[in-house]
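Visitor: Sequence and predicted structure below; questions after.
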Amino acid sequence: MEIRMYECGFGDCFRLREANQVDLYVDFGIHSSSWSGNDKTNRFDNIIADMNEKKDFLLTHYHDDHFNGAIYMATTTPHRFNNVYISDVWNMPGSVYVTSLTLLRGIFTRSVILGENTIIDFLETICTRRSRIHFISRGVKFHNDQYIALWPEKKYVARKAQSMFEKLQVELGEANLERIEKIANRLNAIVIALANGNDGIIENYEVQFSELREEYLDAQRTFDDLYGYNYDNNVQYRLTRFGNEISIVFQNFKADRNILFTGDFGKKRNWSFIEKNRDGLVKLHSCYDVIKIPHHGTDSYYHSFLKRIQATSELMIPNGYIKQHWDVSSKYNADSIKKKNGTVCAHNTTCSEPICLRCRCIYPNSYRDI
């Protein structure tokens, strides 16, 4: 298996290529506080120019620094992904709470009113390109059984989402969240229909998504009237953290290299569930050749992989140029010294400590093969 890591600043995009298989792209996006304008679109264009005609896409979670490149591709080129794998938080008890929390984050980050990319825009591009949606959760094999998901665990997600939504009802008011819940219900119905191959949804998708977008924007105006610009940063942080918690984490099942991809996953209790295989569904490999580090290698999401790597292992840390202080954790540097493993970063100016022992930087190139 060949892994190509693209230079996306503070953003993720990877290509997994295996003989006789369609390429799988894992995430495709750049954070708004990283590259922008021509710098951003040039990076997107370089990735798109590198694509074969047939390819699939896995979105680890519903944050735009992981999917805004896919929207750019769909709106500016004829390219399409045949199959799109997304976290299965749609077709389960309490799914409306998960979708509501995702939509609320768009409001509290002001991404709706500022015209930035939202989950509604991403889902519309899937519909526009007639991609087939596949739901991924713990224990599910995908992409011709080459990979198997370690997370999300649906029971945990359902409990967490409902609990968080009910707390926000108290903080923000039930009536305000009722509007978000109605939008979420409609969006869920569309996504489930798409996943079930309902072409009738595709035929009138423009009207449905246009209505949803207007309702969403109107909900944003309501929150603006109530809170002005004084949104609670703690609420925004909690919503973002939850979005990261439902990241798809996966490893190889049939592929010839042991790989681990983690999205922006990182809560210690959830890592414990995976590592101890509490439900008996999927065991972690004892050692990995390549690991994509959680959440761009930042300190608050640090996770030790010392027991599962060796000197020949490579850690991929997609933490490139950014206008904020989200540096690579110094703990990865300490781990690198202990294990003498390889590290691939997007941009070496984001390390808070001296670079790792065997660090290779992608920048100023557009990608590096691992």
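Guide: Cool, got the structure.

Visitor: Please make it C-alpha for all contacts and neighbour counts, starting now.
Guide: OK.

Visitor: Same question for residue 86, what's its three-state structure.
Guide: When classified by DSSP: H, G, I helix; E, B strand; the rest coil, residue 86 comes out as strand.

Visitor: could you pull out the strands for the stretch 1-150 of the chain?
Guide: Taking DSSP state E, counting those that start in this stretch as the test, the strands found in the stretch 1-150 of the chain are 2-6, 13-17, 23-28, 55-59, 83-87, 132-136, 141-142, 147-151.

Visitor: For those, give me a markdown table that also has distance to residue 288 and mean neighbour count.
Guide: Output for the strands of the stretch 1-150 of the chain, formatted as a markdown table (distance: least, CA to CA, whole Å; neighbours: other CA atoms under 10 Å):
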| stretch | distance to residue 288 | mean neighbour count |
| --- | --- | --- |
| strand 2-6 | 14 | 19 |
| strand 13-17 | 15 | 21 |
| strand 23-28 | 18 | 23 |
| strand 55-59 | 20 | 22 |
| strand 83-87 | 23 | 21 |
| strand 132-136 | 22 | 20 |
| strand 141-142 | 19 | 18 |
| strand 147-151 | 14 | 24 |
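
Visitor: Among those strands, which comes closest to residue 209?
Guide: Of all the strands of the stretch 1-150 of the chain, strand 132-136 sits nearest to residue 209, with 16.7 Å by CA to CA.

Visitor: got the strands of the stretch 1-150 of the chain as JSON lines, with distance to residue 335 columns?
Guide: Compiled in JSON lines, those are given as follows (distance: least, CA to CA, whole Å):
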{"stretch": "strand 2-6", "distance to residue 335": "21"}
{"stretch": "strand 13-17", "distance to residue 335": "23"}
{"stretch": "strand 23-28", "distance to residue 335": "25"}
{"stretch": "strand 55-59", "distance to residue 335": "28"}
{"stretch": "strand 83-87", "distance to residue 335": "30"}
{"stretch": "strand 132-136", "distance to residue 335": "31"}
{"stretch": "strand 141-142", "distance to residue 335": "31"}
{"stretch": "strand 147-151", "distance to residue 335": "24"}
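
Visitor: which one of those strands lies closest to residue 68?
Guide: In terms of CA to CA, the element of the strands of the stretch 1-150 of the chain nearest to residue 68 is strand 23-28, at 6.7 Å.

Visitor: Any idea how many residues pack against residue 115?
Guide: Neighbourhood size, residue 115 [other CA atoms under 10 Å]: 9.

Visitor: Tell me if I'm right that residue 265 and residue 241 touch.
Guide: No. Between residue 265 and residue 241 there is no contact under CA atoms under 8 Å: 9.1 Å.

Visitor: here comes the other one, which I'd like you to weigh against the first:
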Amino acid sequence: MRYRRDAYEFEKIYLPDVFSGPEMKYTLALLLLADVTKKASLPGRRVSLFALAEALCARRVKIDLLSRGSEFEGKYTALWPDLREVSRETEDVFNSLIENHENAMTELVNIAEEVRQLFLSMTEETPEAEPKSAPLSEASLVEEDTEESERSLTGQTEPGGENEGYTQEKLELIMEDTGAVAEDTAETPEEAEKERARRLKPEKLEKKFRELQATEEFQALLESAEKQGHFLRQFRHKISLAFQNTGDGELNLLFTGDVQPQYMRMIAENYDGRIPLHEHYWCIKVPHHGTESHFFDFSRFSPENMMIPNGAYYDNSKKKSKNQRTSMQYGGLFYINDAHMYCSNCDCCDSYENGCSCREYDVISPAYYKDI
């Protein structure tokens, strides 16, 4: 955004909203777990929630949280993430992990809650009266406004229900074992805020997380997650930001982030009847790095320009595997008529053998993608 003087600069830093609701600590717990799995980082890179938090705190910037329907910059509307879908996905993975690793997951969720509070403190409008979310060890004491979300994430059903998932009663037994007690102090608001700022420093939280990682229980949890095939890095894609221009015009932009195909189809079909996509786009940034796993057919939208930022992603990978190459469905016989393709490296494209198969194209520096 700041590489060219004439580039449009966003007024704030925008993040997917996995922080505003107390129930999102479960999602953040999975994201923290993803940060330390073997296959969690981008090729040649390692970016964690703590690294992001440290960078934001160092710059003292305000962030804004976006979810489906959020409008920002006075001209864009967020298409994804949908927090209901994120919660549903979280429930499936979380319950499968906590079943055999109760203590490690309990500690992980408590750290995730503090991470949630840290990011929430950097938003423009942090609710003044928001109660501090209880640690996992006190879930039976949470307020009524979070009860429904907690019930969803622990498999609790009404008496007589058929759901045999991880029950609230079993979770409460875990909580009794941990012995955590809710803090009830008589601090002034100013003192409470100072204590909160001291407690929620990224380096302190990261130290606590490293100590947890050193335990045998956490290592067993990590091994179990990888054996069960939970692709936690892919879980990050479930919360990826996607947005378009709020108003329909000649310069419509569709930014798809790392949105997975099943969610891209939902967005294109306007699954909830709230935000239809425009019929035509001036520019579409394709999902992920144009890889086959995230391919989506945008031909129905007659895009004038398509952006495929893949070069660095493929070049930085050690194995140079096929699943990191640009899908051949974006070129060759599948080339969208009249679309101008912007790529960062032809060598990683499966449609490039004896030369580029796209009729109109430019190979440009990856830095230019940062303008969007």
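Guide: Thanks, I have it. Owing to the predicted nature of the structure, the values given are computational and were not obtained by experimental measurement.

Visitor: Report the TM-score for the pair.
Guide: Overlay of the two chains. TM-score (TM-score structural alignment, normalised by the length of structure 1): 0.69; 292 aligned residues with a CA RMSD of 3.4 Å.

Visitor: still on that earlier bit, settle it for me: which of residue 265 and residue 241 of structure 1 has more neighbours?
Guide: Ranked by neighbour count (other CA under 10 Å), residue 265 of structure 1 and residue 241 place residue 265 first, with 28 against 16.

Visitor: List the contacts of that one.
Guide: Shown in contact with residue 265 of structure 1 (CA atoms under 8 Å, 6 or more residues apart in numbering): 244, 245, 246, 247, 248, 249, 294, 295, 301.

Visitor: Report the two of these separated the most.
Guide: 248 and 301 (15.2 Å).

Visitor: neighbour count winner among these two?
Guide: Neighbours were counted for residue 248 of structure 1 and for residue 301 using other CA under 10 Å; residue 248 has more, 27 against 17.

Visitor: Structure 2: which residue goes with that one?
Guide: Residue 248 of structure 1 maps onto residue 241 in structure 2, with residues paired by TM-score structural alignment.

Visitor: what about stretch 180-192 of structure 1, how far off from structure 2?
Guide: Taken over the aligned residues, the distance from stretch 180-192 of structure 1 to structure 2 averages 1.0 Å (mean CA distance after the TM-score superposition for structure 1).

Visitor: which residue numbers in structure 2 go with that stretch?
Guide: Residue span in structure 2 matched to stretch 180-192 of structure 1, by TM-score structural alignment: 108-120.

Visitor: How far away from the center of its chain is the matching stretch?
Guide: Relative to the centre of its chain, stretch 108-120 of structure 2 is centred 15 Å away, using CA atoms, centre = their mean, to the nearest Å.

Visitor: So which residues make contact with that stretch?
Guide: 18-20, 22, 24-26, 28-29, 32, 53, 126, 133, 135-136, 200-202, 205, 208-209, 212.

Visitor: do that again at 7 Å, thanks
Guide: For stretch 108-120 of structure 2, contacts defined as CA atoms under 7 Å, 6 or more residues apart in numbering pick out 19, 20, 25, 26, 28, 29, 126, 135, 136, 200.

Visitor: Among these, give me the pair with the biggest separation.
Guide: Most distant of those, by CA to CA, are 126 and 136, 22.2 Å apart.

Visitor: Any idea which of the strands of the stretch 1-150 of structure 1 gets closest to residue 114 of structure 1?
Guide: strand 23-28 (20.8 Å).

Visitor: now the angle from that closest one to strand 55-59?
Guide: 30 degrees (axes from the mean of the first three to the mean of the last three CA atoms, to 10 degrees).

Visitor: is it true that residue 202 of structure 2 touches residue 55?
Guide: No. Counting by CA atoms under 7 Å, residue 202 of structure 2 sits too far from residue 55 to count as a contact (9.4 Å).

Visitor: mind listing the helices for the stretch 101-250 of structure 1?
Guide: 119-128, 154-172, 174-195, 199-203, 205-227, 233-245 (DSSP state H, counting those that start in this stretch).

Visitor: and if you look at the stretch 251-372 of structure 2?
Guide: Using DSSP H, counting those that start in this stretch, helices in the stretch 251-372 of structure 2 cover 261-268, 311-315.

Visitor: Using JSON lines, please lay out those together with distance to residue 220 of structure 2 and mean neighbour count.
Guide: Putting the helices of the stretch 251-372 of structure 2 into JSON lines (distance: least, CA to CA, whole Å; neighbours: other CA under 10 Å) gives the following:
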{"stretch": "helix 261-268", "distance to residue 220 of structure 2": "31", "mean neighbour count": "16"}
{"stretch": "helix 311-315", "distance to residue 220 of structure 2": "31", "mean neighbour count": "20"}
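
Visitor: What is the neighbour count of residue 197 of structure 1?
Guide: Residues lying near residue 197 of structure 1 (other CA under 10 Å) number 15.

Visitor: The one 4 residues further on now?
Guide: Neighbours of residue 201 of structure 1 under the rule other CA under 10 Å: 16.

Visitor: Distance check, it against residue 74 of structure 1.
Guide: Counting by CA to CA, to the nearest Å, the gap from residue 201 of structure 1 to residue 74 of structure 1 is 19 Å.

Visitor: Equivalent analysis for residue 156 of structure 1, please.
Guide: 33 Å.

Visitor: For these two, indicate the residue with more neighbours.
Guide: Between residue 156 of structure 1 and residue 74, counted using other CA under 10 Å, residue 74 has the larger neighbour count: 18 against 11.

Visitor: Need the counterpart of the more buried one in structure 2.
Guide: For residue 74 of structure 1, no residue is aligned by TM-score structural alignment.

Visitor: Excluding sequence neighbours, find me the nearest residue to residue 74 of structure 1.
Guide: Computed as CA to CA, 6 or more residues apart in numbering, the closest residue to residue 74 of structure 1 that is not its neighbour in sequence is residue 125, at 6.0 Å.

Visitor: burial measure for the alignment partner in structure 2 of the one you found, as a count.
Guide: Alignment note (TM-score structural alignment): residue 125 of structure 1 maps to residue 55 of structure 2. Burial measure for residue 55 of structure 2: 13 neighbouring residues, criterion other CA under 10 Å.

Visitor: Same check on residue 264 of structure 1?
Guide: With other CA under 10 Å as criterion, residue 264 of structure 1 counts 27.

Visitor: List the contacts of it.
Guide: Applying CA under 7 Å, 6+ apart, we find residue 264 of structure 1 in contact with 244, 247, 294, 295.

Visitor: Tell me which of the strands of the stretch 1-150 of structure 1 sits nearest to residue 345 of structure 1.
Guide: strand 2-6 (9.1 Å).

Visitor: residues making contact with the closest one?
Guide: Strand 2-6 of structure 1 is contacted from outside by 13, 14, 15, 16, 17, 18, 366, 367, 368, 369, 370, using CA under 7 Å, 6+ apart.
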